[in-house]
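Chemist: got a sequence here, can you model it:
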Amino acid sequence: MPTIVHSDSVFRVEPGKPPDYESANPLLKLLGLVERSRLAAEREAYEAVSLQYLFPLRWLELYGPSAPDQDRLAAEEQDVKTDFQKQNLRDFRLGDTRAVRGWAATDGWRGPFLQLCYRGGPDSELWRAAGRLGDAIGLTLSIGGGEAVRLRAPYDEESDFYTVELWGRGGDGLRGLLGERGKTSLDTGLLQPRPDLLPGGGGDFDRDGLDGRDLRSVSARHPMHPVNPLHLDVRWTADADGSGASDPAEGSVRLGFEMRVRGWDAYLSVGTSPQPHGGVGFLEYRNLFSSYGRLADSGELDRALEPYNLDAFGRKGHPSGEREPFFAVSYMDLHVMDPACGIGLHRHRDNQEAFLMLEGDGLMVIGDWAESGARTRCFEVRRLTAGHLALLKGGQLHGLLNPADQRAALFMFGGYD
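Modeler: Alright, predicted model coming up:
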């Protein structure tokens, strides 16, 4: 089990003075960073609904409990389930690395892309270590546990980031499919065709031919796999040839696209049942999360219990590493979110929760309150569309914003912390 690292700071809230959520709201701060992200080609070359963002965390601060527990700042002791103030995020600081993945599509071709960025300017870790940075830095990258490759990341003046955007399409004829922005990015190296690093196409997960198959084993290393996580090992160097100061100084940063989103095109398995349960006709099913039958090994509804966790029966003091092999549900709610309404960034110490979008869509955020042992602590942001649900584990930060000009309807179920 990894050593649990909790929130870096807890802000004590004076009794009778509720937090000010209007100024410097963390949810709006984070989604403002999403808005300012810049991709290498024209906007029309990307499927907007597919874009997924990673923002590694350096520091975060939570609000403390409300009175009379305002001095109970240790998370292990915060057992009052009805005090929601202690769940809410007050502020955060990000690291220098960012990542985006999604589907690119041009003139009949559809395939994966991956963008990695490093913050420019003298306040980045790499600049401080090297004393200066030039017009390009180096990137050593391993995708999905594959062989590490060295890439050149040129400086992008528009975004103030050193950037590499890889496309899973060969360079043959690509230039003719791009607009002026994309062509310029090809010329400067911001956009690099690398099908060797991003294998697989847009049709690999089509419904046809998947009956009865475990989707986890289908194109298992596809960089846009709808179920399997994608992990990246990243190391930046001050010089483009891989020499000079590095960030991190030793080893690499482990990034992970891990958000559990399931729905019509993201599932564990799919099939058809004739006369279901003695009925009539045919029923098509999609197993989204499961801990029974041939999917009993998925482990996706389990959670690891630390000694301070309250389990489904309200008990504490578990041996470290004990697991609860089911998803306990203690409430089911319907929510309607007006345009520009957002559920703020917060966490539940103990309980899992699911967000099922019924109508409209929203920007879903799931992040790490504690080190998971699988990736560097970060925020992950992606679109949650109607018919899809996101499942978060106990302790994970999360939030949701409706950015559209129409209402969104949401079904939420889980347990309170």
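Chemist: from now on I want contacts and neighbour counts done on CA atoms only, so please keep to that.
Modeler: Noted.
Chemist: need the longest helix for this structure.
Modeler: Longest helix in the chain, counting residues (DSSP state H): helix 26-36.
Chemist: which outside residues touch the helix or strand immediately after that one in the chain?
Modeler: For helix 26-36, the following helix or strand on the C-terminal side (DSSP states H and E) is strand 52-63. By Cα atoms under 8 Å, 6 or more residues apart in numbering, the list of residues contacting strand 52-63 from outside reads 7-13, 19, 34, 85-102, 255-257, 376-383.
Chemist: in the very next helix or strand once past strand 52-63, what counts as buried?
Modeler: Using DSSP H and E, the next helix or strand after strand 52-63 towards the C-terminus is strand 89-94. When neighbours are counted by 16 or more other Cα atoms under 10 Å, the buried residues of strand 89-94 are found to be 89-92, 94.
Chemist: for stretch 24-39, same thing?
Modeler: Buried residues in stretch 24-39, defined by neighbour count with 16+ other Cα under 10 Å: 26-27, 30-31, 34, 37-39.
Chemist: this one as well, want them side by side:
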Amino acid sequence: MPQGDAAQRVEPGAVPNYSSDNPLERLLTVVQDTRLAAELECYATPSLHYVLPHEWLALYGPSSPNTDVLDPAAQDFKTDFQKQNVADFRLGDTRAVRGWALGGDWTGPFLHLSYRAGPDSALAAAHGGSLGDRLLVDVAVEGGGRAEVEAPYDPDSGRYVTELWGYGGDDLESRVGARGRQSLKLGVLQARPDIARGAPDAFSRAGLDGRDVREVAPDHLLHPVRPLRVVLRWRSADRSAEIGPVTVAFQMVVRGWDAFLEVGRSANPHGGIGFLEYRNLLSNYFRFTGSGELGRRLEPYNLDAFGRKGGGEEPFLAVDYMDLHVLDAGCGIGLHRHRDNSEVFLMLDGEGWMVIGDWAESDVRDRCFEVRLLRAGHLAMLKGGNLHGLANPSDHQISLFMFGGYD
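Modeler: Below you'll find the model as predicted:
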């Protein structure tokens, strides 16, 4: 277990009460309660992508007869679906959201950053007192812009907030409603095309035939296949206290009709007739050889595709099952993790909130939950060890094709 986290023992014969204070519901309530700087109609809701760093986790232990095997490294029994379900979590001080902003006839990317207000944040403790009506935050987008910006206190959300839109004009006030204008007045909403880079037509289908999409507009804030890492340093307004670096990374692997590695048309496919339009979603072939997206790094405690331990690298995705699932209205697959195996969720019909997160710290970002909408025709892939869950917020069933391995 990561230092400070907890394994919660469940008495033999008992079952955790998943219907009370469910972690998936709690996390999605945070998402639902996130107040962006402008009116809801100023955002393309399906594009919203949340990163919520967490600082503590508790996982349920196994069921009987393995009740006392609380160390995940020793939990080699693959068919116990109670072990490593999330029992509880505590979010950190920082939160981030990205997506498409809509201002009249303008569409462009935005980056929303916020920090916990009140005396219980790490920055307040370092400062030794009230942080006042605003913070400073140094924002460095990997491969993009960097700037120090103000993050005023936003009374509606009870957090220090800055929201950076990629709008290049001087008339943003005329493109938002009353809430957006108030955010501009407070300094919460800012036009910063140097930070929020990217044109809405950068990945239009017509211009992508045969191109490696990873190399198209690599500094785009909403790149469909490249991860986006943002390094933050939060400072008190008087610069006497600083917390950081805090690395937030938008890196959930989601692929589908509008998120792919390559697209094109093949004549007489495999000796057939006419044309086939293809989209490479995940691949170990041709120019994508060695990308590592379908592989996994094995820790000494991981079981490989053949059930052996020893560590190393596995360059392929091992599949132990293929299932069709129907998730009823208002239901969800709870937050949990598989220690060893990767898994793919392919949405066939409907849409749901997909959650993928980190169990342990990594060298690329502060551990977090990522939340984004998974739409029909798109898949999300998670690696062994990732926390994950899926919620159906609609009033009708959704259907999924799932494959991979679990433990």
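Chemist: superposing both, give me the TM-score.
Modeler: Once the chains are overlaid, their TM-score stands at 0.98 when taken by TM-score structural alignment, normalised by the length of structure 2; 406 aligned residues with a Cα RMSD of 1.2 Å.
Chemist: between the buried residues of strand 89-94 of structure 1, which is nearest Glu158 of structure 1?
Modeler: Closest approach to Glu158 of structure 1 among these (Cα to Cα): Leu94, at 19.8 Å.
Chemist: number of nearby residues for the closest residue to the closest one other than its chain neighbours?
Modeler: Closest residue to Leu94 of structure 1 in three dimensions, ignoring its sequence neighbours and counting by Cα to Cα, 6 or more residues apart in numbering: Leu57, at 4.4 Å. Look at Leu57 of structure 1: counted by other Cα atoms under 10 Å, it has 19 neighbours.
Chemist: aligned partner of Leu57 of structure 1 in structure 2?
Modeler: Alignment note: Leu57 of structure 1 maps to His54 in structure 2; criterion TM-score structural alignment.
Chemist: my read: Arg110 of structure 1 touches Ala104, true?
Modeler: Yes: here Arg110 of structure 1 lies in contact with Ala104, judged by Cα atoms under 8 Å, at a distance of 5.7 Å.
Chemist: of the two, which one has the most company?
Modeler: For the pair Arg110 of structure 1 and Ala104, the greater number of neighbours falls to Ala104 (24 against 19), based on other Cα under 10 Å.
Chemist: please tell me how far the more buried one sits from Leu114 of structure 1.
Modeler: The gap separating Ala104 of structure 1 from Leu114 of structure 1 is 10 Å, by Cα to Cα, to the nearest Å.
Chemist: need the overlap of contacts for these two.
Modeler: Counting by Cα under 8 Å, 6+ apart, the residues touching both Ala104 of structure 1 and Leu114 are Trp167.
Chemist: which part of structure 2 lines up with the longest helix of structure 1?
Modeler: Correspondence between helix 26-36 of structure 1 and structure 2 is established over residues 23-33, with TM-score structural alignment as the criterion.
Chemist: again with stretch 339-354 of structure 1
Modeler: By TM-score structural alignment, stretch 339-354 of structure 1 lines up with residues 329-344 in structure 2.
Chemist: buried residues of that stretch, list them for me.
Modeler: By neighbour count on 16+ other Cα under 10 Å, the buried set for stretch 329-344 of structure 2 is 331-332, 334-344.
Chemist: which position in structure 2 aligns with Glu371 of structure 1?
Modeler: For Glu371 of structure 1, the aligned position in structure 2 is Glu361, judged by TM-score structural alignment.
Chemist: got a list of what its match touches?
Modeler: Neighbour list for Glu361 of structure 2: 2, 367 [criterion: Cα under 8 Å, 6+ apart].
Chemist: relative to Trp56 of structure 2, how far out is it?
Modeler: Following Cα to Cα, the distance that separates Glu361 of structure 2 from Trp56 of structure 2 is 11 Å.
Chemist: same thing with Gly210 of structure 2?
Modeler: 44 Å.
Chemist: with respect to His277 of structure 1, which of the buried residues of strand 89-94 of structure 1 is nearest?
Modeler: Closest to His277 of structure 1 out of the buried residues of strand 89-94 of structure 1 is Leu89 (46.5 Å), distances taken as Cα to Cα.
Chemist: who touches the match of stretch 339-354 of structure 1?
Modeler: Contacting residues not belonging to stretch 329-344 of structure 2 are listed as 23-24, 72, 84-86, 302-304, 317-318, 355, 359, 379-398, 402-407 [Cα under 8 Å, 6+ apart].
Chemist: end to end, how far does that stretch reach?
Modeler: Looking at stretch 329-344 of structure 2, the gap from its leading to its trailing residue is 21 Å under the measure Cα to Cα.
Chemist: same thing with stretch 260-274 of structure 1?
Modeler: Between the opening and closing residues of stretch 260-274 of structure 1 we find a distance of 30 Å, counting by Cα to Cα.
Chemist: who's more crowded, Gly210 and Trp56 of structure 2?
Modeler: Ranked by neighbour count (other Cα under 10 Å), Gly210 of structure 2 and Trp56 place Trp56 first, with 18 against 12.
Chemist: now the more buried one: how far from Pro2 of structure 2?
Modeler: Between Trp56 of structure 2 and Pro2 of structure 2 the computed distance is 9 Å (Cα to Cα).
Chemist: ok, Thr107 of structure 2 next?
Modeler: As defined by Cα to Cα, Thr107 of structure 2 lies at a distance of 42 Å from Pro2 of structure 2.
Chemist: do Pro46 of structure 2 as well
Modeler: Plainly put, Pro46 of structure 2 is 33 Å away from Pro2 of structure 2 if you go by Cα to Cα.
Chemist: JSON lines for the buried residues of stretch 24-39 of structure 1, including distance to Gly271 of structure 1?
Modeler: JSON lines is the format used below for the buried residues of stretch 24-39 of structure 1 (distance: Cα to Cα, whole Å):
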{"residue": "Pro26", "distance to Gly271 of structure 1": "42"}
{"residue": "Leu27", "distance to Gly271 of structure 1": "39"}
{"residue": "Leu30", "distance to Gly271 of structure 1": "39"}
{"residue": "Leu31", "distance to Gly271 of structure 1": "37"}
{"residue": "Val34", "distance to Gly271 of structure 1": "37"}
{"residue": "Ser37", "distance to Gly271 of structure 1": "39"}
{"residue": "Arg38", "distance to Gly271 of structure 1": "40"}
{"residue": "Leu39", "distance to Gly271 of structure 1": "37"}
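Chemist: quick one: which of these is nearest Asp333 of structure 1?
Modeler: Comparing the buried residues of stretch 24-39 of structure 1 against Asp333 of structure 1 with Cα to Cα places Leu27 closest, at 21.9 Å.
Chemist: what sits against that closest one?
Modeler: For Leu27 of structure 1, the contacting residues are 342, 344-345, 399, by Cα under 8 Å, 6+ apart.
Chemist: pull the most distant pair out of those residues.
Modeler: That would be Gly342 and Leu345, which, of the contacts of Leu27 of structure 1, are the farthest apart (Cα to Cα) at 9.1 Å.
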